[in-house]
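Engineer: kindly return the folded structure for what I paste below:
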Amino acid sequence: MTARADPLLDALSGLPPGALRLGADVGAGHARDMSMTPGVLLRPGSTAEVALMLAACNDLRRPVVVQGGRTGLAGGASPREGEVALSLERMRDLTEADPLTSTIIAEAGVTLQRVQEAASAGGLRLAIDIGSRGSATIGGVIACNAGGIRVISHGMMRQHVLGLEAVLADGTILSRLGTLVKDNTGTDLKHLFIGTEGTLGVVTRAVLALSPEPADLAMAYCALGRLVDARGVLQSLQARFGRRLSAFEFIEARVHAAACAFGAVSPVPEGQGPTP
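Structural biologist: Purely as a prediction, here's the structure:
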């Protein structure tokens, strides 16, 4: 079907500049994970525009692939032939951290790092952290219920979402952006959208729970000869520090060597650590 004959374009003809891209204007960045570049890229700037776009696609039975920061490696944001890509990259509104409720409200296209920096400016932090923080977006982190490097003490992303706004496939907007930790006012629908990869609806905005910045942090880097030894170290640390142990990462020797080969500097003196 040519762009001129596509009824979806007619249905979305009233979109503002920048909200719709076609063909070569889409860009290869929206075809990650060895997928094809989508013929139509929708770039909403608000929840209302997401609703308009999804309603049009639903009416025309056009499949939609939702894209966030496109940091995943499992093909979840990869469009196939005939599918429309819906990128939330333009939805970047972010409030200041609220010290009274220890919350912050972010649109789906805000990167995790921006939220962390805004929280830190208010003396707080979002405890979730992942290596792709500079490109992973809040919508994607919620959609896949990311855990990150601090999951052993702070849990998955689900534990840090107090409220959210989402759009269903037919364009219906569900909004419950409450900031209360104790909230029993009806069915808690947000859990239907956390971790479901956009299959039940598109998350457009969320209220995130923040916590105080830790008074001090300490990090240890251990070189061990066997995997079973790493398990023993973890058990000993948990027995001594409990939930104060916020992260524990295992790096296999071959991965460590590959990282050093690409320029990473190891804190372990050469020849004293494990070998691949």
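
Engineer: could you use CA atoms for every contact and neighbour count after this?
Structural biologist: Will do.

Engineer: which element, helix or strand, includes residue 104?
Structural biologist: strand 103-107 (DSSP states H and E).

Engineer: show me what that strand is packed against.
Structural biologist: With contacts taken as 3 or more Cα pairs under 8 Å, 6 or more residues apart in numbering; DSSP states H and E, strand 103-107 sits against helix 112-121, helix 138-143, strand 202-209.

Engineer: would you do the same for the sequence below? I want to compare the two.
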Amino acid sequence: MARLTYSAQDSVYKVFDLNNYSMLYYSISDKSVQEIKISPGIMLLTFKRATSHVPLQILSIEDGTVLKSFNHLLHKKKKVDFIEQFNEKLLVKQENENLQILDVRNAEQIQVSTTEFMTPSAFIFLYENQLFLTFRNRNVSVWNFRGELVTSFEDHLLWHPDCNTNNIYITSDQDMIISYCKADTEDQWMEGNAGSINISNILTGKCLAKIKANDAPPKEEEEEECSSSGSRNSKQRKTAVAEALEDITSLFYDEERNEIYTGNRHGFLHVWSN
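Structural biologist: So this is what the prediction gives:
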């Protein structure tokens, strides 16, 4: 594993080995470098754009050796929405243009119509499954590198429209996604900002489980039959669950303990366990 740092004062990138936190013996000091993307074992360097192309380099993370240098042709006067790298695949999208999926080994290219693939706000690459997630307008989609939509989720509308990845967890097997989501209208039994924690299968899009504000406590009509203390306790519990699901800013899943940890903007930590 490698970590990249950048000194704005010196315009120098440095690569650190996360196994022992030592700096690898090379650095990158080319001021024309605009962006660096890291994939397992390699880095993609994006340089300042020319009129009709963008210069690119692929480097070995281990020693900084240049593995490949090439220019990717662009449409003039159209801004680049993104350039992303996944192993030997390069994803390039310009404004109002098709998505291009380029294999840098043999220059083979796949184009995905702009009507099918619209520019997302964020990506998550699934290296185990050779797939990638896109996030756009609170929606999550799963794609393969043939440009085919693999999964659309049946019940996974994210809370944040701009995809706050602090509120998203992908399991180590990359088969489940756990996110802080917008609650269904019928789930919102009280006024407030309570969302829900949704757990979905990445490959099928099916919702496997959901933690929501009205889970477990009895309904209002059932509360009337309870004793006064029982009614108060159930209402208190409903309030506590709803408050814990408000304004969540971070989410983590402990796969060994099968527990979900959430933190909110007030600085409180909550643990959700079976």
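
Engineer: any idea what the TM-score is?
Structural biologist: Once superposed, the chains reach a TM-score of 0.24 (TM-score structural alignment, normalised by the length of the second structure), with 119 aligned residues with a Cα RMSD of 6.7 Å.

Engineer: hmm, back to that, so for residue 11 of the first structure, which of the helices and strands packed on strand 103-107 of the first structure sits nearest?
Structural biologist: strand 202-209 (19.9 Å; Cα to Cα).

Engineer: after the closest one, heading C-terminal, what element do we hit next?
Structural biologist: Using DSSP H and E, the next helix or strand after strand 202-209 of the first structure towards the C-terminus is strand 211-212.

Engineer: residues near the spatially closest residue to residue 94 of the second structure that is not a sequence neighbour, how many?
Structural biologist: In space, and not counting its chain neighbours, residue 94 of the second structure is closest to residue 80: 4.3 Å by Cα to Cα, 6 or more residues apart in numbering. For residue 80 of the second structure, the neighbour count with other Cα atoms under 10 Å is 16.

Engineer: what's the distance between residue 80 of the second structure and residue 38 of the second structure?
Structural biologist: Using Cα to Cα, to the nearest Å, we find residue 80 of the second structure at a distance of 19 Å from residue 38 of the second structure.

Engineer: picking up where we left off before, buried residues of the strand holding residue 104 of the first structure, list them for me.
Structural biologist: By neighbour count on 16 or more other Cα atoms under 10 Å, the buried set for strand 103-107 of the first structure is 103-107.

Engineer: list just the nearest of those residues to residue 232 of the first structure.
Structural biologist: residue 103 (36.8 Å).

Engineer: surely the closest one and residue 163 touch.
Structural biologist: No - Residue 103 of the first structure lies out of contact with residue 163 (Cα atoms under 8 Å); the separation is 10.2 Å.

Engineer: could you pull up the residues touching residue 168 of the second structure?
Structural biologist: Residues in contact with residue 168 of the second structure, defined by Cα atoms under 8 Å, 6 or more residues apart in numbering, are 177-180, 250-252.

Engineer: next secondary structure element downstream of the lengthiest helix in the first structure?
Structural biologist: Longest helix in the first structure by number of residues, with DSSP state H as the criterion: helix 227-241. Following helix 227-241 of the first structure in sequence order, the next helix or strand is helix 253-261 (DSSP H and E).

Engineer: after the helix or strand containing residue 9 of the first structure, which helix or strand is next? Please name it.
Structural biologist: Using DSSP H and E, residue 9 of the first structure falls within helix 7-11. Sequence order places strand 20-22 as the next helix or strand after helix 7-11 of the first structure, per DSSP H and E.

Engineer: ok, which stretches of the second structure are helices?
Structural biologist: 220-223, 228-244.

Engineer: out of these, flag the one nearest residue 139 of the second structure.
Structural biologist: Per Cα to Cα, nearest to residue 139 of the second structure of these: helix 228-244, 23.2 Å.

Engineer: which neighbouring elements make contact with the closest one?
Structural biologist: Partner elements for helix 228-244 of the second structure (3+ Cα pairs under 8 Å, 6+ apart): helix 220-223.

Engineer: how many other residues sit next to the nearest residue to residue 207 of the second structure once chain neighbours are set aside?
Structural biologist: With Cα to Cα, 6+ apart as the criterion, residue 207 of the second structure has its nearest non-adjacent residue at 4.3 Å, and that residue is residue 200. Around residue 200 of the second structure there are 21 other residues, counting by other Cα under 10 Å.

Engineer: what residues sit buried inside the helix holding residue 9 of the first structure?
Structural biologist: 8-9, 11.

Engineer: stretch 222-242 of the second structure too?
Structural biologist: For stretch 222-242 of the second structure, by 16+ other Cα under 10 Å, it's 223, 231, 234-235, 237-239, 241-242.

Engineer: mind putting the residues you listed into TSV with distance to residue 72 of the second structure?
Structural biologist: Putting these into TSV (distance: Cα to Cα, whole Å) gives the following:
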residue	distance to residue 72 of the second structure
223	66
231	66
234	62
235	61
237	58
238	56
239	55
241	52
242	50
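
Engineer: ignoring the adjacent residues along the chain, who's closest to residue 176 of the second structure?
Structural biologist: Counting by Cα to Cα, 6+ apart, the residue nearest residue 176 of the second structure is residue 201, at 4.7 Å.

Engineer: neighbours of the residue nearest to residue 13 of the second structure when sequence neighbours are not counted, just the number please.
Structural biologist: Leaving aside its chain neighbours, residue 13 of the second structure sits nearest to residue 6 (4.5 Å; criterion: Cα to Cα, 6+ apart). When neighbours are counted by other Cα under 10 Å, residue 6 of the second structure registers 14.

Engineer: swap in residue 233 of the first structure?
Structural biologist: When neighbours are counted by other Cα under 10 Å, residue 233 of the first structure comes out with 14.

Engineer: from residue 253 of the first structure, how far out is it?
Structural biologist: For residue 233 of the first structure relative to residue 253 of the first structure (Cα to Cα), the value is 17 Å.

Engineer: now swap in residue 154 of the first structure and tell me
Structural biologist: 27 Å.

Engineer: who's more crowded, these two?
Structural biologist: When neighbours are counted by other Cα under 10 Å, residue 154 comes out ahead of the other of residue 154 of the first structure and residue 253, with 21 against 16.

Engineer: surely residue 205 of the first structure meets residue 161?
Structural biologist: No - the criterion here is Cα under 8 Å, and residue 205 of the first structure misses it with residue 161 at 10.4 Å.

Engineer: neighbour count winner among the two?
Structural biologist: Of the pair residue 205 of the first structure and residue 161, residue 205 is the one with more neighbours under other Cα under 10 Å, namely 27 against 22.

Engineer: who's in contact with that one?
Structural biologist: Residue 205 of the first structure neighbours (Cα under 8 Å, 6+ apart): 105-108, 139, 164-166.

Engineer: ok, 7 Å please
Structural biologist: By Cα atoms under 7 Å, 6 or more residues apart in numbering, the contact list for residue 205 of the first structure reads 106-108, 164-165.
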